[in-house]
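>>> Sequence first, predicted model second:
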Amino acid sequence: MAITVTVCLLSGEAASVSLDPSRSVETLRAKASQALGRSVGKLVSSGGSFLRGRGSLADAGVQDGDTITVVTQKVALRATESAFAFIRADGSVVTWGDQWEGGDCSDVQDQLHDVQSIQATAAAFAALCADGRVVSWGNPEFGGDSSTVQWRLVDVSQIQSTSGAFAALRQDGTVETWGMPHLGGNCDLVYGKLQNVRQIQANDAAFAALRADGSVVTWGADEEGGNSQEVQQYLHGVRCIQRGFPGFTAIKEHGQVVSWGFIDPDVHLPGLDQAEGIYRTGLSDVKEMRMMGDTWAAVGSDERIKTWGYTGDRKKQHQLHAMRGVKRIIHNESNAWAAITNDGSVATWGEPCSGGDSRSVKRRLKKVEHIQASGSAFAAIRSDGGVVTWGVQDQGGNSQAVRKCLKNVKEIQASCAAFAALRADGTVVAWGKKNHGGDCSAVQEQLHDVTCIQASLGAFAAIRTDGSVVTWGPPSFGGNSSRVKEQLGRSQADDEAETRARAKARELARAKAKARAKARARARPAIAKAQAQRKAQAKAKAKAKAKPKAKAKAKAKAKAKAKAKAKVLKKPSQK
């Protein structure tokens, strides 16, 4: 016999839900989410206890007529290279994708409650809970196993990650690490110095900790910034640290920066005043600095830009330095760069084919508010909600196929070779390489009321208003979440929509195959005729080529015969 309970938000909004008492708490949560039209967090019973786990409502003591209070928190998504982790409104976590790289958290599921944030390496996750606990899972080598330091992972306030290790900052300013030792998972050599730390910065292979006195401690891969011994005497009075690709840069007062693990100290970047490890940028105060390969760029508090290294040519560098009102600089992984000014104009430099050359779209790059980068392309959102793309064509640099749909766009996310745009009406448009999430047609009907998008290396996940999640892209990158669809709040209507979309895709594929076969059949006589013509032409050509040869041969033969006859006739006369 079904029971009816009232689910109530703290705002006073309420709805009635009817279901069998043998159904699970998760079923109640899903029905409550549908009834209230929003994401449902923690469920509190009439007696004041939290309803957790997968047990039945009867086991939890829920009775007919009870009032269940809903407490919510903001939902969030994180991704490794091949898996996703979703923090639900109740503070629990759902994972999917490559199970070896973080897609399976079943071993620690009972510990994943009241989760506030998640960090990721290339193949593992670490969750920070409200009480300062840390829970990790995924590939053990990449930080998925924190058992060796688990007893010290208490009162944690922040977690940072390289590609293969985690670093946890505790409230007392001390630090704990785990994961691959050579990527920052072992800080034994500097453990005694990691006191009074107020910020940790990480790049792909090393960590840098900024202490309260303005000094800096580093560890991890030496060649990527883990060893700052050569510049340690200058690492004082540091205001903040910024990561490079690779290396780090410490920003000090009066436009001075200290960089390490980035370039060979014997290599001089043209235009950069370098004195024994301290770089004088020529800016009165550095607000932002970015580094990629052999290129540097800095923005001062006066909103001027300075660039060093590979910018294309001297004329381009002069143009960049003459710019004013620069508010942001962006680069992709192929060393192409873009700068946005306060008036919405854009300047680009660096690797031309990967986005460093934007002349083909220069007229459209006006009133730009934001730029997103894939591995080798850029996508710019204008103030009118339009989108402009450039760079490697098949990696998102060409959006011609979806250009009519790219209107009223408010956010763009990128995998390594595709883009996904969120429009103001909550719908989504994707383009780029299909095998990296550039095609969302299979879930297009489900992509409504979307509030935000997250990307892995080659797939996307969209969170809807009701807290449910829709994914697309290759399963190997986390694009298939069917295994946890109920936990992600997807309804029967979503399943039906996906079935229709897949059937439509199959029908379209069959129609295309049929059309290709028909076209080939129509073209067959013409092809046969063309082949016959080519054969006849080849034969005629060969015959024409052989005729002079045969004639020359016959002529030579006749000449030889005549010569022999003349020789025979000549012999009697000699006698």
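That came through, no problem.
>>> hey, let's count contacts and neighbours off CA atoms from now on
Noted.
>>> quick check, W296 in a helix?
No: inclusion of W296 in a helix is not indicated when DSSP: H, G, I helix; E, B strand; the rest coil is applied; the result is strand.
>>> just the strands in the stretch 151-300 of the chain please.
The residue ranges that make up the strands of the stretch 151-300 of the chain, judged by DSSP state E, counting those that start in this stretch, are 156-161, 165-170, 175-179, 197-202, 206-211, 216-220, 240-243, 248-251, 256-260, 273-275, 278-280, 286-292, 295-300.
>>> and the angle from the fourth one to strand 156-161?
Computed with axes from the mean of the first three to the mean of the last three CA atoms, to 10 degrees, the direction of strand 197-202 lies at 20 degrees from that of strand 156-161.
>>> ok and strand 197-202 relative to strand 206-211, angle-wise?
Regarding strand 197-202 and strand 206-211, their directions subtend 160 degrees when assessed with the same axes, to 10 degrees.
>>> what about K316, how many neighbours?
Using other CA atoms under 10 Å, K316 has 14 neighbouring residues.
>>> for comparison:
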Amino acid sequence: MATNNTKSFPGHTLGEFRNIFAFAALKDDGSVVTWGNAYVGGDSSAVASALNGAMDVVEIYSNYRAFAALRSDGSVITWGDLGGPFLGSDSTSVANVLNGTIDVIQIYSTENAFAALLADGSVYTWGFAQIGGNSSSVATALDGTNDVMQIYSTEGGFAALRADGSVITWGAYGGNSSSVASALNGTIDVTEIYSARYAFAALRADGSVVTWGNGHGADSSSVASALDGTIDVKQVYSTRDAFAALRVDGSVVTWGQIYNGGDSSAVAGALDGAIDVTQIFSAGYSFAALRADGSVVTWGTGGGDSSTVAGALDGTIDVTQIYSTDYTFAALRADGSVVTWGQGVNSSSVASALNGTIDVTEIYSTNNAFAALRADGSVVTWGGAAWRQ
């Protein structure tokens, strides 16, 4: 996976958490097949008749321990944690709004709760109450009178962006935005929201950034003057516990847990915009910034130390794309070769297959392994054996 997704950190993509115990596959005929840990989504026998393709499933969503399938009639089917149905597998409390009378168009998740966005702009939630499953305190703000356009999540909280540029939050870990309520009321439109594990960062139409939540990433006071919109922020990226803001002048501003990407002081001279940073990529605990000259600058834990491959990342041969696991990066260069660095995923055993003799065209990753697709159709894998089967 290319981890330049600006709203994600490993295991989390655009308001959704990956099930870490089971898989669900959507087949061409609209049916669903599941496998893995039977107690947390691998066994879907209880809802088999709803997943057999008689009514096509069009999308599958997940949290850590449950799945939710969106069907072509706008209805939703849920299954998963057999030991705790309150973790998202049991949606009976909102069954009357998930039956397709009003189409569900998108589903989002925290670790153990779901939020469904309906076609009328309203939102309904279920799962673990304290981490997003109970939105009763903001129900009137989510009833569709002011359409919700998009939902974002941390591990335990949701943030809903409404059509008027305002933001509504609930749950834990960013669910309480009272300290920044006046900055999220739509007077200045919020245009995008980004998240780490426990905090949110909202980009506003004036180029400023507002942060809130619990723990690392929530407090950006140390860089407040760099996020006030004097120089517009155009994109924000995150690791699990830190943020990096890319500004229109090509410079980068960081905050959050200092060891996990929040402190970029050691490479500040390379991130000041003298050479524009064009894109930032994240692993679980580190960042890699791609600059306009094809060079790469890194900081943080694990993949933050690229000193052993510095000569291969200096732009002599342009880096064109970067991929990651939790602790490791893999850079694809313009000559089709791959350069890797970080902790725990060693590519030395396949170095000759990654040297560009046969171009690598794309790289995919799990939390602890990589797979490189080459121009001749062959695939090269490296990393934890249990993660690359």
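Everything's here; your move. These figures come from a predicted structure and were not determined experimentally.
>>> Could you export the strands of the stretch 151-300 of the first structure as CSV, including mean neighbour count and distance to G138 of the first structure?
Conversion of the strands of the stretch 151-300 of the first structure to CSV gives the following (neighbours: other CA atoms under 10 Å; distance: least, CA to CA, whole Å):
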stretch, mean neighbour count, distance to G138 of the first structure
strand 156-161, 23, 14
strand 165-170, 27, 12
strand 175-179, 25, 11
strand 197-202, 22, 20
strand 206-211, 27, 20
strand 216-220, 25, 21
strand 240-243, 20, 25
strand 248-251, 25, 28
strand 256-260, 23, 31
strand 273-275, 13, 43
strand 278-280, 17, 40
strand 286-292, 21, 29
strand 295-300, 21, 35
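>>> Can I get these in CSV including distance to Q99 of the first structure?
Listed next are the strands of the stretch 151-300 of the first structure as CSV, based on distance: least, CA to CA, whole Å:
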stretch, distance to Q99 of the first structure
strand 156-161, 20
strand 165-170, 18
strand 175-179, 18
strand 197-202, 25
strand 206-211, 26
strand 216-220, 27
strand 240-243, 30
strand 248-251, 33
strand 256-260, 36
strand 273-275, 48
strand 278-280, 45
strand 286-292, 32
strand 295-300, 37
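>>> Compare the ones you listed and give me the one nearest A528 of the first structure.
Ranking those by proximity to A528 of the first structure (CA to CA) places strand 286-292 first, at 56.3 Å.
>>> which other helices and strands contact that closest one?
For strand 286-292 of the first structure, the helices and strands in contact under the criterion 3 or more CA pairs under 8 Å, 6 or more residues apart in numbering; DSSP states H and E are strand 240-243, strand 295-300.
>>> can you put these in a markdown table and add distance to T499 of the first structure?
Rendered in a markdown table, the data for those read as follows (distance: least, CA to CA, whole Å):
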| stretch | distance to T499 of the first structure |
| --- | --- |
| strand 240-243 | 45 |
| strand 295-300 | 48 |
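>>> of the ones you listed, which approaches V70 of the first structure most closely?
In terms of CA to CA, the element of those nearest to V70 of the first structure is strand 240-243, at 40.4 Å.
>>> Over in the second structure, find the residue span the closest one aligns onto.
In the comparison with the second structure, strand 240-243 of the first structure aligns to the range 192-195 (TM-score structural alignment).
>>> And for stretch 411-421 of the first structure?
Counting by TM-score structural alignment, stretch 411-421 of the first structure pairs with residues 362-372 of the second structure.
>>> One more: stretch 30-48 of the first structure?
Counterpart in the second structure of stretch 30-48 of the first structure, with TM-score structural alignment as the criterion, is absent.
>>> hang on, L227 of the second structure packs against R204?
No: counting by CA atoms under 8 Å, L227 of the second structure stays clear of R204, with 10.3 Å between them.
>>> need the contact list for the residue nearest to K234 of the second structure when sequence neighbours are not counted.
Once flanking residues are discounted, K234 of the second structure sits nearest to R247: 5.4 Å by CA to CA, 6 or more residues apart in numbering. Contact criterion CA atoms under 8 Å, 6 or more residues apart in numbering gives 231-235, 253 as the residues in contact with R247 of the second structure.
>>> Indicate which one of the strands of the stretch 151-300 of the first structure is closest to T471 of the first structure.
Evaluated with CA to CA, the strands of the stretch 151-300 of the first structure place strand 156-161 nearest to T471 of the first structure, the distance being 24.7 Å.
>>> Give me the mean distance between that closest one and the second structure.
After superposition onto the second structure, the average distance of strand 156-161 of the first structure to its aligned residues comes to 0.7 Å, using mean CA distance after the TM-score superposition for the first structure.
>>> and that strand, what does it pack onto?
Taking 3+ CA pairs under 8 Å, 6+ apart as the contact definition, the neighbouring helices and strands of strand 156-161 of the first structure are strand 115-120, strand 124-129, strand 165-170, strand 197-202.
>>> Give me the mean deviation of the last one from the second structure.
To tie it back to what came earlier, the one meant is strand 197-202 of the first structure. Per aligned residue, strand 197-202 of the first structure averages 0.9 Å (mean CA distance after the TM-score superposition for the first structure).
>>> which outside residues touch that strand?
Taking CA under 8 Å, 6+ apart as the criterion, the residues outside strand 197-202 of the first structure that touch it are 160-162, 169, 173-175, 207-212, 241-243.
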